[in-house]
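J.: Provided below are the primary sequence and the corresponding predicted coordinates.
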Amino acid sequence: MVAVSDTAAKLRLALADHVGSPGWRQALEAVPRELFLGDAVYRADESRGDRWIPVRRAEVGVDEWLSLAYTDATWVTQIDGVMAEDATGVMVGQPSSSSTFPSLVVRMLEAAQISEGETVLEIGTGTGYSTSLMCQRLGQEAVTSIEYDQEVAARARKAITEAGYVPTLVVGDGLLGYGEDAEYDRLIATCSVRTIPWAWMWQVREGGTITAPMRGWMGGVAFAHLTLADDGSASGRFLKDDLYFMTARSHLPPPRPPVTTGFGDARRSRIDPSILRDDDTALWVAQLAAPQVQCSWGEDKTILLDVSTGSRADTTPDPAGGWTVHQHGPIKLWDEAEKALLVWEEAGRPHQSGFGLTVTRDRQYVWLGDPDGPSWDLPA
């Protein structure tokens, strides 16, 4: 009979082969991912997107659990604050913590250009798997990780300790960073943010980097990689990967009430509204122009809503051809989004990597092409 440890080692080797990262291969082969899934995970109910079925290690058996752990897949570990091992049955809700695809974790670490001899601040410990990969490669003394959710943090600490690592683990608001061990060579966020928190800026050394997925209220995403300058600012182009994680809880949009459509000032739209649903970069660009807006779609409608001001816009097909937009409230939401999209189209519709981000004490702004090109301020 093959020992469990031998089986797990073979599966780790296969996972490392699949991920194909020379720099992180040894860590992938060494870190036992099954420890970081705890005693249960959630599996999505294919019949309904917000239903989650607990899968328990004790019920599926060792072989299936190891196979599950070493599949290159994301396993949800918490739904709306309820850990999978605490679920009494099928859960309805939204994921609030997970063990992300190992290949995606490694892409994040590679994008941050982390290497031996550097110190790292990780925002979002999660299950602790990425934390342990860094401990294995860099040494545990080089890794500091902070987690907001106390229960998630306790679970991660247990798994990281069982795996044999003792990094600096902090329970707190990752958006404030952790100044006690600053300055860091690299800061990486394993949660998506709407803007770059200023506290991160002074905790990274000159020439160091901040690597963070960004996601706004429309759902547009971009992957930021910034280098700190000697004047305390940071700047860099977005990366080619459209990589993102769960959004930091304080950066989530407010609840969206039902919206009445079809009233307000009417005009013809100069763009096809379906571009916001069909093109990820277009959604990102529209979001730059209207960062306070949430977007939704009906059968033949695109709806924009600003909860804070009550401004709204909706588009419908015009029987004569094209689209009619109705706008109501103090801000003409479609006007703002449309203007930005026309600038983007004139520039040749570049991917997010054709844009960059500059962060100073006074403002954060996204620019197209180069820092002197068209730009849009991110929310304060």
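T.: Okay, I see it.

J.: going forward, measure contacts between C-alpha atoms and count neighbours the same way
T.: Noted.

J.: buried sites along stretch 164-183?
T.: By 16 or more other Cα atoms under 10 Å, the buried positions in stretch 164-183 come out as 165-175, 177-178, 182-183.

J.: those helices in the stretch 51-200 of the chain, which residues are they?
T.: In the stretch 51-200 of the chain, helices defined by DSSP state H, counting those that start in this stretch lie at 57-60, 62-69, 102-111, 129-138, 150-162, 198-202, listed in chain order.

J.: second structure for comparison follows:
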Amino acid sequence: MSTPAELRTALADRLTGNGVLTDCEWESAARAVPRELFVGAYFAPVAGSVPTGYRPVREGELGWLEGIYDDRTLVTQLDGRIGPEDVAGQAAVTGVPSSSSTLPSVVLRMWQQLGAEAGHRVLEIGTGTGYSTALGAHRLGDTDLTSVEYDPAVGAAAAAAIKAAGFSPRLIVGDGLRGDPDRGRYDRLIATCSVRYLPLPWLHQVEPGGRILATLSGWGYANALALLDVTGPGEATGRFLADQASFMIARPHDRPPRPTLDLLPGDESPTLIDPATLDDRTGGWVAQLAAPAAIRTGAGAQQILWDLSTGSQARTAPDPGGGWTVTQRGPVRLWDRVERALQHWQAAGAPREDGFGITVSPAAQRVWLGTEDGPGWDLPI
């Protein structure tokens, strides 16, 4: 059986070999920080279960250590309150993942993309298990790193693990969307949760010339990773990156509990857009930009959009005569908005996320396609 050090070395070798690790300082961090200190137990999804069931995997069990050094996300909490230690035996439970240890490859790639170096003051939003924080402390030192965690129980566990790993960055339990409550000034900000829009406190705490790296998500759960340069107080501009990063949405930005969806009659019309376009990674992102208050279910030709703020609905279906039809009801014509956005995107050649940019001011946050004067959509701030 392999030792933790051997598994850690093998993981770092894979990430170096496949081009994820390109900076020798971050490679050193990957080889030094023991992930098993931060994930004493985790949930493994039960294959084929609907809804997804999760089985606890505890320290010392067969496959526990190998799972930790597999390059995958490890779910550590469900529904904001259930941990592996709360589940008896090997029983499977259902729930919505609310905390996790993200894939090491994603965490390390993002740290490199942030461009943080020794001497930079860095604010991390979302301590989580503390693994990412420890990597940052190894590379940057304790003094210039601050990390904020929303959940007190998660934050306490992370603090203990970070200390056990030999690091002592500044750790805060609080609402990371408000930034550092002491109003410190930073050169870099990295978020390991996703947000519907860039919180203005972040834009005021990062110095002009500094950078913010964050994942923009929404109630459709499409994600895109943005790297922004702060140009002034409350102002920034940047572009989305080709690399995908999917994080749990910050709890204050998460969608509200939804009632049972009743599909009601509405106005029927043909659509020129194949509804399956929404199943494409970027297609779903564009649809979310056009209808940011909508959740999406279904797949292929049968998509359902439901606006939680107005009750508006749109649902598609194949037309027996060919093509597709859409039924819409409510004050917001959801599919009309999505169709126009997808047509703009397709006319531009259907680029991936790095074909989009973002401009932020105190008054608005606008995602645009191609260039700043191209088609655009305002984020819901």
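T.: Thanks, I have the structure now. The shown structure was predicted, so the numbers you read here are calculated from the model rather than taken from an experiment.

J.: just to revisit the earlier point, what's the closest of the buried residues of stretch 164-183 of the first structure to residue 90 of the first structure?
T.: Distance to residue 90 of the first structure across these (Cα to Cα) is lowest for residue 171, with 29.0 Å.

J.: how close does the residue nearest the centre of the first structure get to residue 95 of the first structure?
T.: Centroid-nearest residue in the first structure, with Cα atoms, centre = their mean: residue 245, separated by 2.5 Å. Spatial separation of residue 245 of the first structure from residue 95 of the first structure under the definition Cα to Cα, to the nearest Å is 11 Å.

J.: trace residue 219 of the first structure over to the second structure, please.
T.: Residue 219 of the first structure is assigned residue 221 in the second structure as its aligned equivalent, the criterion being TM-score structural alignment.

J.: ok, residue 117 of the first structure next?
T.: Pairing criterion TM-score structural alignment: the partner of residue 117 of the first structure within the second structure is identified as residue 119.

J.: got a list of what its match touches?
T.: Each residue near residue 119 of the second structure by Cα atoms under 8 Å, 6 or more residues apart in numbering is listed here: 140, 144.

J.: same check, this time on residue 163 of the first structure
T.: Contacts of residue 163 of the first structure were listed using Cα under 8 Å, 6+ apart, and they are 31-32, 35, 132.

J.: turn those residues into JSON lines, including distance to residue 310 of the first structure and secondary structure.
T.: Putting those into JSON lines (distance: Cα to Cα, whole Å; DSSP: H, G, I helix; E, B strand; the rest coil) gives the following:
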{"residue": "31", "distance to residue 310 of the first structure": "50", "secondary structure": "coil"}
{"residue": "32", "distance to residue 310 of the first structure": "50", "secondary structure": "coil"}
{"residue": "35", "distance to residue 310 of the first structure": "47", "secondary structure": "helix"}
{"residue": "132", "distance to residue 310 of the first structure": "46", "secondary structure": "helix"}
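
J.: stretch 135-150 of the first structure aligns to what range in the second structure?
T.: Using TM-score structural alignment, stretch 135-150 of the first structure corresponds to residues 137-152 of the second structure.

J.: and the contacts of the matching stretch?
T.: Counting contacts by Cα under 8 Å, 6+ apart, the residues outside stretch 137-152 of the second structure that touch it are 25-26, 29, 33, 116-128, 133, 136, 155, 167-176, 179-180.

J.: now do 7 Å
T.: Stretch 137-152 of the second structure is contacted by residues 25-26, 29, 117-128, 133, 155, 167-176 when judged by Cα atoms under 7 Å, 6 or more residues apart in numbering.

J.: so how far is it off the chain centroid?
T.: With Cα atoms, centre = their mean, to the nearest Å as the basis, stretch 137-152 of the second structure stands 19 Å off its chain's centre.

J.: aligned to residue 242 of the second structure, what sits in the first structure?
T.: Matched across to the first structure, residue 242 of the second structure falls on residue 240, judged by TM-score structural alignment.

J.: quick one: that match is in a strand?
T.: No: judged by DSSP: H, G, I helix; E, B strand; the rest coil, residue 240 of the first structure forms no part of a strand; its state is coil.

J.: and the angle for the strand of greatest length in the first structure with helix 102-111?
T.: Once the first structure is assigned using DSSP state E, the strand that runs over the most residues is strand 204-215. For strand 204-215 of the first structure and helix 102-111, the angle between their directions (axes from the mean of the first three to the mean of the last three Cα atoms, to 10 degrees) works out to 140 degrees.

J.: what's the helix or strand for residue 254 of the first structure?
T.: Element membership for residue 254 of the first structure (DSSP states H and E) is empty, with no helix or strand holding it.

J.: distance of the alignment partner in the second structure of it relative to residue 347 of the second structure?
T.: Mapped onto the second structure by TM-score structural alignment, residue 254 of the first structure lines up with residue 256. Note on residue 256 of the second structure: its distance to residue 347 of the second structure, by Cα to Cα, is 34 Å.

J.: now residue 173 of the second structure
T.: Taken as Cα to Cα, the spacing of residue 173 of the second structure relative to residue 347 of the second structure amounts to 46 Å.

J.: what of residue 297 of the second structure?
T.: Residue 297 of the second structure sits 26 Å away from residue 347 of the second structure, taking Cα to Cα as the criterion.

J.: also residue 51 of the second structure?
T.: Between residue 51 of the second structure and residue 347 of the second structure the distance, using Cα to Cα, works out to 37 Å.

J.: which is the next helix or strand following the longest helix that the first structure contains?
T.: Assignment by DSSP state H gives helix 4-19 as the longest helix of the first structure. Secondary structure here is assigned by DSSP H and E; on that basis, the next helix or strand after helix 4-19 of the first structure toward the C-terminus is helix 25-30.

J.: in the second structure, what stretch matches that following helix?
T.: The aligned range for helix 25-30 of the first structure in the second structure is 27-32, by TM-score structural alignment.

J.: check which residues of stretch 28-48 of the second structure are buried.
T.: Using 16+ other Cα under 10 Å as the burial criterion, the residues of stretch 28-48 of the second structure that qualify are 29-45.

J.: quick one: end-to-end length of that stretch, please.
T.: 38 Å.

J.: circling back to that earlier point, the contacts of residue 163 of the first structure: which two are farthest apart?
T.: 35 and 132 (10.8 Å).
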